[in-house]
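Visitor: predicted structure and sequence below. I'll ask about it afterward.
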Amino acid sequence: MPLNETFTFEPEREGAGSLPLLSDPVTIASGQVLSRLTLVGRVTATRKVIKSVKTATDGSEKPVGFLAVDVDATGADTDAPVYKFGVFDSGAIVIDASWTLSEVRAAFDRSPIFIRTPLEL
């Protein structure tokens, strides 16, 4: 018996251009719950990744990319992929309030990460 259902495909919003999204595995430091597309930085002393806060002084103030998945690392360090290449929709990324969009764009200057508004796509 044929199904008489209609489905609408809605692609994820993170990839905003024709470039592929490429990720690398990283270790997320314990004690965090982070959403997909959160801006992250690497703590110099531990080499672990946490949410990037512009005013930090532990190395994480230098963004390394955007989380590719939701992460719950409340109980232990967790491995997760981080996007390090691609075009991202400015309305989809998650940045700490210490950052402005212009500052995040500048942080990725000369890198393969591009942040665009819908009008720039």
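Guide: The structure has been received and is ready for your questions.

Visitor: from here on, contacts and neighbour counts on C-alpha atoms
Guide: Will do.

Visitor: thought Ala107 was touching Pro63?
Guide: Yes: between Ala107 and Pro63 there is a contact at 6.9 Å, judged by CA atoms under 8 Å.

Visitor: and here's the other structure:
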Amino acid sequence: MPDFGTVENRTLFAGTEIPAMTSSVTVLAGQGVLKTGSILGKVTADGKYKLVNKASADGSQVASVVLAEDLDTTGADQVAVVYTSGLFNADSLSVAAGDTVEAHKEELRDGNIYIKTEY
């Protein structure tokens, strides 16, 4: 019998009230594998994106987009599809260790990305 993989109970979107818009960005190398739903911030110096971290001081401490696909940044910068707007489930999003999705809720809202925490 063929192996069709596993089904993960994780829904990225929390509704359709806010249209999901996409764009492409360059994601900085050296972050390993980033999963769909990773929240990214833009590095001011070079315009590339990396996993948002409130402890950073390079611009990436401000959340701006949500990664739309799994991405391996181990060896080189990668071009990736990201969501620039939409309504997302909080438990499907991720940020750097020591940071929280909740800490970036307002700045994401300013960019038309909304996070639903109550179901």
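Guide: Yep, it's here. Source: prediction; values computed, not measured.

Visitor: just to revisit the earlier point, Ala107 and Pro63 of structure 1: which is more packed in?
Guide: With neighbours defined as other CA atoms under 10 Å, Ala107 of structure 1 and Pro63 compare such that Pro63 has more, 20 against 15.

Visitor: what sits against the more buried one?
Guide: By CA atoms under 8 Å, 6 or more residues apart in numbering, the contact set of Pro63 of structure 1 is 39-42, 52, 107-108.

Visitor: got it, and Gly86 of structure 1?
Guide: If a contact means CA under 8 Å, 6+ apart, then Gly86 of structure 1 has 15, 17, 19-22, 112-114 as its contacts.

Visitor: which helix or strand contains the residue most central in space within structure 1?
Guide: For structure 1, Phe66 is the residue whose C-alpha lies nearest the centre (CA atoms, centre = their mean; 1.6 Å). When elements are assigned from DSSP states H and E, Phe66 of structure 1 belongs to strand 63-67.

Visitor: which residue in structure 1 lines up with Val61 of structure 2?
Guide: No, residue 61 of structure 2 isn't Val; it's Gln. By TM-score structural alignment, Gln61 of structure 2 lines up with Glu61 in structure 1.

Visitor: and that match, helix, strand or coil?
Guide: Three-state assignment for Glu61 of structure 1 (DSSP: H, G, I helix; E, B strand; the rest coil): coil.

Visitor: state the distance from it to Lys84 of structure 1.
Guide: Applying CA to CA, to the nearest Å, the value for Glu61 of structure 1 to Lys84 of structure 1 is 16 Å.

Visitor: likewise Ala97 of structure 1?
Guide: Relative to Lys84 of structure 1, and taking CA to CA, Ala97 of structure 1 is found at 21 Å.

Visitor: who has more neighbours, the two?
Guide: Legend: neighbour count by other CA under 10 Å for Ala97 of structure 1 and Lys84, higher for Lys84 (20 against 9).

Visitor: just list the residues touching the more buried one, thanks.
Guide: Lys84 of structure 1 sits in contact with 21-24, 64-66, 112-113, where contact means CA under 8 Å, 6+ apart.

Visitor: please pull up the helix or strand immediately following whichever strand or helix holds Phe88 of structure 1.
Guide: According to DSSP H and E, Phe88 of structure 1 maps onto strand 78-89. Downstream of strand 78-89 of structure 1, the first helix or strand assigned by DSSP H and E is helix 101-107.

Visitor: mean deviation of that next one from structure 2?
Guide: Following the fit onto structure 2, the mean deviation recorded for helix 101-107 of structure 1 is 2.0 Å by mean CA distance after the TM-score superposition for structure 1.
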